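>>> Predicted structure and sequence below. I'll ask about it afterward.
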Amino acid sequence: MLRGLEIRDMLIIDRLELDFRPGLNALTGETGAGKSILLDSLGFVLGWRGRAELVRQGAEQGEVTAEFELAEGHPAWSVLEEAGIPAGDELILRRVNTADGRKTAWINDRRVSGEVLRTLSEHLVELHGQHDDRGLLNPRGHRALLDAFAGHDDLRAAVRSAWRDRAAADKALAAATAALSEVQAEEEFLRHAVGELDKLAPEPGEDEALDARRRLMQGAEKLRADVARAHAALGPEGAEGPMGDALRWLEGAADGVEGRLDAALEALGRALSDLGEAADEVERCLEALDFDPMELERTEERLFAIRGLARKHDVAPDELAEFAATLSARLSALDNGARDIAALEAAARAARAAYDTAAGRLSASRRAAAGALDAAVEAELAPLKMERARFETAVVAAEAGPEGTDEVSFTVATNPGAPAGPLAKIASGGELSRFLLALKVCLAGDARDVTMIFDEIDRGVGGATADAVGRRLRALAEGGQVLVVTHSPQVAALAAHHWRVEKSVRQDQTLSTVVPLDTDSRVDEIARMISGDEVTKEARAAARSLIG
């Protein structure tokens, strides 16, 4: 609830501090005293759009600070958390308007945008009056108000979930259909390219291997001749023969030289062994260099085919195998596309059917709640001397969406046989005020976390009707907080707390202030509201009677 409001240099207010309380708070005063300025200032700190010129003449800037007390679990806390604003035991809003029109706002000393203020204000304050386009007169909010009255949150949640599922199914179907259309447009290319690639069947790294084998075979003839000569030089007709002869000769002479040839024999044996290994390696190399001339031709043909296909598809030769797999997958998607589309179409139909079912249940509940709301509002209209008026909650078909398939609007007919129409267009000022009050009484529910402000909602009524208005305002304020700007003594007399707005001229400057009233001052103020400028004994007695 609103605990305090501090205003500095706004319009005709130089400095004003107000401490509001729970229950019904009445603000009274003569016409033009500045009651609307209080609402303008409160709307300013809440981020509402209002007057362009707010700074008091001669001041550099105007400033408004509002302090709110929030109960545990209040919806405002989630707004603060989302905005990254630290929460404490109190919520303080402050907004400054400079003389040149610049506006700056803070929440708990954290600078914020006007949009954050407006979002937060939706959970803090409700303004109801003849010129209110944010509350009950705004048709865009009527569906939410009816849903709150109906209390069918489970049905709304089911519709939102079904809408998400429907949207996801439609999106998947659209994406698959678009992808299939795209693939179908290149079907001829895909089938030809995949066939060509499948026939060639390139493998990763094959280009490099073929190129190496080709170079080897191209130089093999000259290389083989040199290697063959080396092989001959190492073999029995070459180095191996003389070395073998030398070994045999020395072995025959070794016994006669008393061990002097042992070392030579060992070295020569090792040399013959190494020579044999070298000859074996050279022989294996000769075998590798021994190729079929047709193999070179086949190798070159495949190498050129791979490189030609890579150029054709503008990919690297080593990426050809991966490219082939990609094209094969696309062709497979094309071949399976009709089956996949059929499955997605079935899923989309099921999702739409589930949504239609959920939306139908919500529509039925809304229509039932509309009838109950109409009866409740008309029951409230009778004590307000509008028993011949008719209130109707119109629920009509609308485009499907996450909130269902209904459009809701509150319509009224002020006299039997008269056509029904929107609240703001059909009802006169006094009638509209009473319609709004009756509707608010029926819609209040458990909304005790919001400060409700009624701006001259009792205009045009008096006597027993004004008393009925006051009693309903007092009932709304039970357990919560209601601020009413009123000219009705019956309404003011039922308030738990009373302030008088006064205007005075000091040093040729008009200023407005607000004075809290004690019991005696309150009697005088209500007496003034009864009798006018001249307060009589009879008026004071009537005031005491009203206050009870």
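Good, I have the coordinates. No experiment lies behind these values; they were computed from the predicted model shown.

>>> Only C-alpha atoms from now on, for both contacts and neighbour counts.
Fine.

>>> any idea which helix or strand comes after whichever strand or helix holds residue 115?
According to DSSP states H and E, residue 115 maps onto helix 114-121. Next helix or strand after helix 114-121 toward the C-terminus (DSSP H and E): strand 125-129.

>>> So which bits of the next helix-or-strand element following that following strand are buried?
Downstream of strand 125-129, the next assigned helix or strand under DSSP H and E is helix 142-150. By 16 or more other CA atoms under 10 Å, the buried positions in helix 142-150 come out as 142, 143, 145, 146, 147, 148, 149, 150.

>>> take a look at this one as well, against the first:
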Amino acid sequence: MLTTLSIRDVVLIARLDLSFESGLSVLTGETGAGKSILLDALGLALGMRAEARLVRHGTDKASVAAVFEVAPNHPVIKILEERGIDASEESLVLRRTLGKDGRSKAFINDQPVGVQLLKEIGEALVEVHGQFENQRLLSEATHRSLLDAYGGLGRKVDNVRGLYASWRGAVDARLSAEEELETARRDQDYITHALGELLKLDPKPGEETELAGQRALMMNSEKLVTAMNAAATDLQGDGGALSRLQGALKSLGEVADHSNGRLGETIAALARAQSEATEADALLEGVAASLDMDPNSLEKAEERLFALRALARKHNVDVDGLADLARDLSHQVEALEDGNARLAELAKAEAAAKAAYGIAADALSDARRAGAAKMDRAVAGELKPLKLEKAQFSTAVTDLEEAYWGPEGCDKVVFQVSTNPGAPAGPLGKISSGGELARFTLALKAVLAEADPVLTLVFDEVDSGVGGAVADAVGERLEKLAGQAQVLVVTHSPQVAARGGHHLLVSKASTKPGVLTSVDILSKSERKEEIARMLAGATVTDEARAAADSLLEGAGS
């Protein structure tokens, strides 16, 4: 709710800090005292249109800050977090400055923001119902969601939204498959030829590395054979390492018993050397046996290696990627072969998803029509006490063409009104009288209060042009609304003022700097005097004070 409104240099207000309470707060004052200035100032903080005329004469800049208490789960918190604006504190501060050149700056929690974001947040926190100013209820874009909230249709809407997503997903899957099939058919000759080349070559992962290694080995085979032959001679030939090691072991073995154990380690080392040399000789023979000395083998390895690399260049992939390419092309060929069958399956799934969506959407439409009839009766019950007995309210629920079906169903919902018997129904904005429009929106808000909760509601002269029992009916409905939300009302009606839980008096006085507007919170006795003035006019009589007492007692104030 709105807790504080701080105004600096706005029209006739030099400096004003107002605190607000929950429930119903009324603002009264003589005509021209500056009540509309307060609403203009609040509108400035909420992101509404800024005009240079709002800057107080003789000053360079106007500023307004509105402080709200907002629950952590309120939708505006998520909006602000998505925009990177800190909203961790319990209070939310909307601030706007306006220069005398008409340029303004907007801030949320002291962080600069665009005016559009300030307006978006402001509209989510405060709903202003002035004469011709209630844009939200006049906007047909809100009517469907308001009806759904009133009828308690949230689960049905969620169900339709999920089925719509499934249907659109099925449509996208079919369209994607059609596009893939069309592309495959267009490139069919190329795909078939390319796949044939790949299958004929049959590339294997890692084959390039293996072939390159074989090629390098065979290209150096002569050097390898020469070196291995020399090594074999050095190991096995007369006077080679093996025979020399054997001789050394024999010589030392003959005298080992006479060395008192001193030759033991030497003999052991020579034995190990002989064993290692014997193993090396065996390994060398194995390598020699494995060498492919056939010139044709080198030619074959090079031919395949070069063929793999050429095909990889042709398709702009690595050699190791040829096997994956073959699989992809094979899948495309399969898609060509199975394309029509797959499309038939996808079309069947799409039709089933559409049918499920249609059934749920029809059920939602029926529920909306039932809810609309109930709401029409409820609004009708509010109109007569508000001196709108000739008006007829109706909620039109009509079928949308398929091209306009969406996540919320297949219906267009419009609130309509006929102001006189026999006159055709039209949009709410058709109401020409500002007072009638304000009372009509009050009737709607009274019906929608629980379904469409708003933190703060502002009504500007909703009682314009009425008095007596009608004004009392207006006050009664405002008081009822105040049980659901904070309500601020600018009023000229003593019947409405008497129902306020908090009473603010707007007045204007001449000072040395000029005429200035001030606002005072009235005590109980001051309230009686102000309501008596509203009843009697300039001269307050004892009869007026007695009537004021009666109004206050009747309202329970």
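Nice, thanks for sending it over. All values derive from a computational prediction rather than experimental measurement.

>>> hmm, back to that, what is the helix holding residue 115 of structure 1 packed up against?
Here helix 114-121 of structure 1 touches helix 76-82, going by 3 or more CA pairs under 8 Å, 6 or more residues apart in numbering; DSSP states H and E.

>>> which residues are in contact with the helix it packs on?
With contact meaning CA atoms under 8 Å, 6 or more residues apart in numbering, helix 76-82 of structure 1 is reached by 70, 86, 87, 119, 120, 123, 124.

>>> could you measure the second one against residue 396 of structure 1, distance?
Okay, so that is residue 86 of structure 1. As judged by CA to CA, to the nearest Å, residue 86 of structure 1 and residue 396 of structure 1 stand 43 Å apart.

>>> hang on, residue 204 of structure 2 in a strand?
No. Residue 204 of structure 2 sits outside any strand when classified using DSSP: H, G, I helix; E, B strand; the rest coil, being coil.

>>> What's the local residue count around it?
Other residues lying near residue 204 of structure 2 total 14 when counted by other CA atoms under 10 Å.

>>> returning to that earlier point: can you tell me which two in the buried residues of helix 142-150 of structure 1 are farthest apart?
By the measure CA to CA, 142 and 150 form the most distant pair in the buried residues of helix 142-150 of structure 1, at 12.2 Å.

>>> returning to what we had before: any idea which of the contacts of helix 76-82 of structure 1 is closest to residue 337 of structure 1?
Nearest to residue 337 of structure 1 among the contacts of helix 76-82 of structure 1 is residue 119, at 47.1 Å by CA to CA.

>>> centre of the chain versus stretch 381-392 of structure 1, how much separation?
Centroid displacement of stretch 381-392 of structure 1 relative to its chain, using CA atoms, centre = their mean, to the nearest Å, is 42 Å.

>>> So which bit of structure 2 is it matched to?
Counting by TM-score structural alignment, stretch 381-392 of structure 1 lines up with residues 383-394 of structure 2.

>>> From the opening residue of the matching stretch to its closing one, how far?
With CA to CA as the measure, stretch 383-394 of structure 2 spans 12 Å from end to end.

>>> list the buried ones in that stretch?
Buried, per 16+ other CA under 10 Å, within stretch 383-394 of structure 2: 383, 385, 386, 387, 388, 391, 392, 393, 394.

>>> Same check on stretch 23-43 of structure 2?
23-30, 33-35, 37-43.

>>> Which ones among these lie within helices?
35, 37, 38, 39, 40, 41, 42, 43 (DSSP state H).

>>> Can you convert those into CSV and add a column each for distance to residue 92 of structure 2?
Formatted as CSV, those follow (distance: CA to CA, whole Å):
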residue, distance to residue 92 of structure 2
35, 25
37, 23
38, 20
39, 19
40, 20
41, 17
42, 15
43, 16
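
>>> and the two most separated of the residues you listed?
For these, the farthest-apart pair by CA to CA is 35 and 43; their separation is 12.7 Å.

>>> re the thing from before, could you flag which of the contacts of helix 76-82 of structure 1 are buried?
For the contacts of helix 76-82 of structure 1, a neighbour count by 16+ other CA under 10 Å gives the buried set as 70, 119, 120, 123, 124.

>>> Check the secondary structure at the first one for me.
Going by three-state DSSP, the secondary structure assigned to residue 70 of structure 1 is coil.

>>> What separation is there between the closest residue to it other than its chain neighbours and residue 123 of structure 1?
What sits nearest to residue 70 of structure 1 in space, not counting adjacent residues and going by CA to CA, 6 or more residues apart in numbering, is residue 1, at 6.5 Å. Residue 1 of structure 1 is 10 Å from residue 123 of structure 1, where distance means CA to CA.

>>> Identify the contacts common to the two.
Residues touching both residue 1 of structure 1 and residue 123 by CA under 8 Å, 6+ apart: 449, 450.

>>> wait, doesn't residue 542 of structure 1 sit right on residue 529?
No. The pair residue 542 of structure 1 / residue 529 is not scored as a contact, 10.8 Å apart, by CA atoms under 8 Å.

>>> more neighbours, these two?
residue 529 (22 against 18).

>>> Spit out the contact partners of that one.
Residue 529 of structure 1 is in contact with 487, 488, 489, counting by CA under 8 Å, 6+ apart.

>>> Could you dump those residues into CSV with distance to residue 182 of structure 1 added?
Shown next, in CSV, are the contacts of residue 529 of structure 1 (distance: CA to CA, whole Å):
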residue, distance to residue 182 of structure 1
487, 72
488, 73
489, 76
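
>>> Which stretches in the stretch 301-450 of structure 1 count as helices?
320-381, 423-426, 429-443 (DSSP state H, counting those that start in this stretch).

>>> Tell me which residues are up against the following helix or strand past the last one.
Toward the C-terminal end, the helix or strand that comes next after helix 429-443 of structure 1 (DSSP H and E) is strand 451-455. By CA under 8 Å, 6+ apart, the residues outside strand 451-455 of structure 1 that reach it are 1-2, 124-130, 480-486.

>>> Which positions in strand 451-455 of structure 1 come out as buried?
451, 452, 453, 454, 455.

>>> Next: stretch 493-502 of structure 1.
493, 494, 495, 497, 498, 499, 500, 501, 502.

>>> Now for the residues you listed: which two are most distant?
So, these by CA to CA: farthest apart are 494 and 502, at 20.8 Å.

>>> and which of the buried residues of helix 142-150 of structure 1 is nearest to residue 358 of structure 1?
Taking CA to CA as the measure, residue 358 of structure 1 lies nearest residue 147 of the buried residues of helix 142-150 of structure 1, at 14.8 Å.

>>> The closest one and residue 363 of structure 1, how far apart?
Relative to residue 363 of structure 1, residue 147 of structure 1 is positioned 10 Å away (CA to CA).

>>> now swap in residue 413 of structure 1 and tell me
Note on residue 413 of structure 1: its distance to residue 363 of structure 1, by CA to CA, is 24 Å.
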